[in-house]
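Q: heads up, no residue letters with this:
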């Protein structure tokens, strides 16, 4: 939805005030490419995933049948949780950097079907099948 003229003027005034107050920060914000931010998150997620693998394997290597299994199991579970969180963070950043977020936004902006519409479509199909059976169509 486009901004009204009043909102656009207010936004321009805020932008000019930002440039007047801190021009270095304003230029940095204006020149920053969001894909660079997402690439950093992907790299961090990769590093976190590797750390998770190391912790998981360390927990397996520390397991000794003669000693208590609490510490190695805890380390392995922690490694798995770090791997899972890193994967989810990386997948989310990958989706956003490849433009997947824009597709989601357009789907949300599209008018959604009401629940009654979906149900009535299903009921119409059932009624049509029932009518065909009664007429002897046999499907």
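A: Now that the structure is in, tell me what you want to look at. If you're wondering where the values come from, they're calculated on a predicted model, not measured in any experiment.
Q: from here on, contacts and neighbour counts on C-alpha atoms
A: Noted.
Q: what's the burial count for residue 85?
A: Number of residues near residue 85 (other CA atoms under 10 Å) recorded here: 16.
Q: What strand or helix carries it?
A: Assigned by DSSP states H and E, residue 85 belongs to helix 70-97.
Q: In addition, the following structure is provided for comparison:
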């Protein structure tokens, strides 16, 4: 939803005041790209995954089931964390930005298609 003229003027005024008060912080905030944040997530998740593999292998070698299970859980958690970051990077950081996303045209589900076919058959038989 776009801002009204009054809201846009207020936002511009706040932005000017921020630049006047702390220009270094204002430039840092303006130049920050959300995709960079999510790429860091992916990097940290990759490192965590490697640590999980090491724990899993260490547990197998030392024949300690708890260490192996802990390694597997770390691997799983880091995989999910990395996938979440990857999805956000692939979508252009849309989760963190205020840009509206274009809506995809949704296909009808299986039941809707069956119902539509049934309706057409019934109408054709009459």
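A: Received, thanks. Please read these numbers as outputs of a predicted model, since none were measured by experiment.
Q: Overlay the chains and give the TM-score.
A: In this superposition the chains share a TM-score of 0.74, using TM-score structural alignment, normalised by the length of structure 2; 118 aligned residues with a CA RMSD of 3.0 Å.
Q: circling back to that earlier point, who are the packing partners of the helix holding residue 85 of structure 1?
A: Helix 70-97 of structure 1 sits against helix 34-62, with contacts defined as 3 or more CA pairs under 8 Å, 6 or more residues apart in numbering; DSSP states H and E.
Q: related to what we said a few turns ago, show me which residues of the helix holding residue 85 of structure 1 are buried.
A: Within helix 70-97 of structure 1, the residues scored as buried using 16 or more other CA atoms under 10 Å are 72-73, 75-80, 82-87, 89-90, 92-94, 96-97.
Q: Compute the inter-axis angle for it and helix 34-62.
A: 160 degrees (axes from the mean of the first three to the mean of the last three CA atoms, to 10 degrees).
Q: Closest to the centroid, which residue in structure 1?
A: Nearest residue to the geometric centre of structure 1 (CA atoms, centre = their mean): residue 92, 4.3 Å.
Q: From residue 34 of structure 2, how far out is the counterpart of that residue in structure 2?
A: With TM-score structural alignment as the criterion, residue 92 of structure 1 lines up with residue 84 in structure 2. Note on residue 84 of structure 2: its distance to residue 34 of structure 2, by CA to CA, to the nearest Å, is 14 Å.
Q: Check residue 93 of structure 2 too.
A: Plainly put, residue 93 of structure 2 is 6 Å away from residue 34 of structure 2 if you go by CA to CA.
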